[in-house]
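Colleague: all I have is the shape, not the residue letters:
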């Protein structure tokens, strides 16, 4: 799609306003709905119209109509069905992100394939992916969907020329210094991410050493999506990638992700090994799994730990990152220009919890160099910590 060509519209609602896209968070957000199911489009329209934060400016039943909607209606955010006749939503999303990056929320089914499609969409630029309701929604569910679409509309979407950018030579910002040593037995990397985290994590993990320190990740995402994300990472990375489970031992070359499903993931040092421990949410943390809970669990061993906070809304991880930093951990926050949502990193910076502020495409290489020096050959999959 070299450009957004003119086409004859059948199902598109005439744009009600042609004002430029606003980047003010408080502004009413212009939404376009793309789905081949007319009944579902009507449901989304009614839901959004009842929320004063939105105005629905257009609808489209397929990718061809969606191209015209983007060009003429100038929405702040697009809701996009994954499965459509002709060009499906994933192919349209990839083409859209190449020529006109903008906030997109994918609407996906609850099947295993739907989960895989959702992760693929998030990796190529979608801000969020929402399961299509199978039955009627209660008020809390509707509010949650509206909040997520609004957050997407307020997000920064960055063009990605390549799925995984290579590190550049631009400087990183060093905020504080501390007793941060080189790699030694017991080294660990912990990472927290939320909105925009799927693509960000793929970028970071791509540049870590194949046989480097174990990595434990909390990504705010429903459990079924995490299963698909792990499968995707295992296909593309030389490390062993898996969902954490209670009692799992992490060795060099391991990458574990918190499984969600209303369980917090913590790490304990037992007999010289990093061991995953899962515990149910007791209602004290705002998120489950929680970045703060994970980070807090390794403060005792901070001098062996590197921690990174990536793109995401809110401040999950900021408080415990401050504890890690003060105890001697090496801490990184993603910089504002490369964040989809500069929330969690901003909060950590404000707390004085950050050793360095680093562009996304350098975070992996900075972590690798801190622990292991030059990247190790990608021929081994794991070993002793």
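Modeller: Yep, it's here. Computed from a predicted structure; not experimentally measured.
Colleague: make it CA atoms for all contacts and neighbour counts henceforth
Modeller: Will do.
Colleague: just the element for residue 321, please.
Modeller: helix 318-326 (DSSP states H and E).
Colleague: residue 310 contacts residue 190, correct?
Modeller: No: counting by Cα atoms under 8 Å, residue 310 stays clear of residue 190, with 11.0 Å between them.
Colleague: what about these two, which has more around it?
Modeller: Higher neighbour count among residue 310 and residue 190: residue 310, with 35 against 23, using other Cα atoms under 10 Å.
Colleague: put this beside the first:
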């Protein structure tokens, strides 16, 4: 991409249009080429201005964000960041937007002056620059409502692996909807998942994944057992730590450490998995920005774990997998459509 990253801000709130624009303009590599007050106005501005990235509010008069997003993905696909409220309804709409083809989202509650403006700016700028650099011209197709997976015949773990640890960020919800529904109900080990998301969003994502999958998927709670056929998704704003060296392992949720860029953190989860399971673990790193998971996957690898990474072509953002691959930690690098099979083979 030559020159500055051209951004269009679409929001019905004049305050939000100004706030987002001011944050973005603090980075010399970003140019706000225009603003729009609803979906109709936004579509017209996209056709006129040809931006590299669009920030799109969900709730707007005349034409809402989801309606506009469907038209964008059909007629002129480009990276779209949704701006969504921190409510259950906002979470559901955001997950629907990610299914349609949005690459990521900015929680609207994080966009007000009462909170840490420096951190908010950093997150917004990082996401805009990340999706622009890794521009994807096609949307992820929506996951089927449910996939029938015949029983595998597994009675117990057929090899040394006792847990699967999955880490993901940008592009993660659609990716998880491609992986988990392909895992059979009698899967012989537990699955732990960290997806960078705020609290309300992780509960909505877990419920959505559970409705699509043969295994049971739930948002992790304090004291949950790690057990076969159950996938535990770390709740937003809490680290998920598996504890216990043998036999029964249980989940501990914690605000500590509080110096990580993300909470939940893939590194915190995978470092704990390395300690609790040693080499009897399988690590999976999926699409995402940055390098969360690199340290933890490295520790898992040292203990004898198997590591799978999603390939660049199928990632929305090839950041987290790239860091693991370039560090020489990945035993296999697979397209998204082969990750579930890779997991099934990797636990044997």
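Modeller: Right, received. Where do you want to start? Only a predicted model underlies this, so the values are computations on that prediction, with no experimental measurement involved.
Colleague: overlay them and tell me the TM-score.
Modeller: For this chain pair, the superposition-based TM-score is 0.86 by TM-score structural alignment, normalised by the length of the second structure; 331 aligned residues with a Cα RMSD of 2.4 Å.
Colleague: quick one: the very next helix or strand once past the helix holding residue 321 of the first structure aligns where in the second structure?
Modeller: Using DSSP H and E, the helix or strand that follows helix 318-326 of the first structure in sequence is strand 330-334. The counterpart of strand 330-334 of the first structure in the second structure, using TM-score structural alignment, spans residues 306-310.
Colleague: show me what residue 31 of the first structure aligns to in the second structure.
Modeller: Superposed on the second structure with TM-score structural alignment, residue 31 of the first structure falls opposite residue 7.
Colleague: could you do residue 354 of the first structure as well?
Modeller: Mapped onto the second structure by TM-score structural alignment, residue 354 of the first structure lines up with residue 330.
Colleague: let me know the secondary structure of its match.
Modeller: Here residue 330 of the second structure is recorded as coil under DSSP: H, G, I helix; E, B strand; the rest coil.
Colleague: look up how far residue 339 of the second structure lies from the closest residue to it other than its chain neighbours.
Modeller: With Cα to Cα, 6 or more residues apart in numbering as the criterion, residue 330 of the second structure has its nearest non-adjacent residue at 5.0 Å, and that residue is residue 307. Using Cα to Cα, to the nearest Å, residue 307 of the second structure is found at 11 Å from residue 339 of the second structure.
Colleague: distance of residue 295 of the second structure relative to residue 301 of the second structure?
Modeller: Going from residue 295 of the second structure to residue 301 of the second structure by Cα to Cα gives 10 Å.
Colleague: higher neighbour count, those two?
Modeller: residue 301 (22 against 17).
Colleague: contacts only, for that one.
Modeller: Contacts of residue 301 of the second structure were listed using Cα atoms under 8 Å, 6 or more residues apart in numbering, and they are 279, 307, 329.
Colleague: which of these are conserved in the first structure?
Modeller: Comparing the contacts of residue 301 of the second structure with the first structure on both residues aligned by TM-score structural alignment, their matches' Cα atoms under 8 Å, the contacts found in both are 307, 329.
Colleague: now the spatially most central residue of the first structure: closest residue in space that isn't a chain neighbour?
Modeller: In the first structure, the residue lying closest to the centroid (Cα atoms, centre = their mean) is residue 197, at 1.8 Å. Spatial nearest neighbour of residue 197 of the first structure, chain neighbours left out: residue 311 (6.0 Å); criterion: Cα to Cα, 6+ apart.
Colleague: map the one you found across to the second structure for me.
Modeller: In the second structure, the residue matched to residue 311 of the first structure (TM-score structural alignment) is residue 287.
Colleague: got it, and residue 115 of the first structure?
Modeller: In the second structure, the residue matched to residue 115 of the first structure (TM-score structural alignment) is residue 91.
Colleague: please identify the helix or strand for that match.
Modeller: Assigned by DSSP H and E, residue 91 of the second structure belongs to helix 88-100.
Colleague: that's a helix at residue 159 of the first structure, yeah?
Modeller: No: counting by three-state DSSP, residue 159 of the first structure is located in no helix; its state is coil.
Colleague: list the contacts for it?
Modeller: Residue 159 of the first structure neighbours (Cα under 8 Å, 6+ apart): 97, 98, 101.
Colleague: 6 Å instead?
Modeller: By Cα atoms under 6 Å, 6 or more residues apart in numbering, residue 159 of the first structure lies in contact with residue 101.
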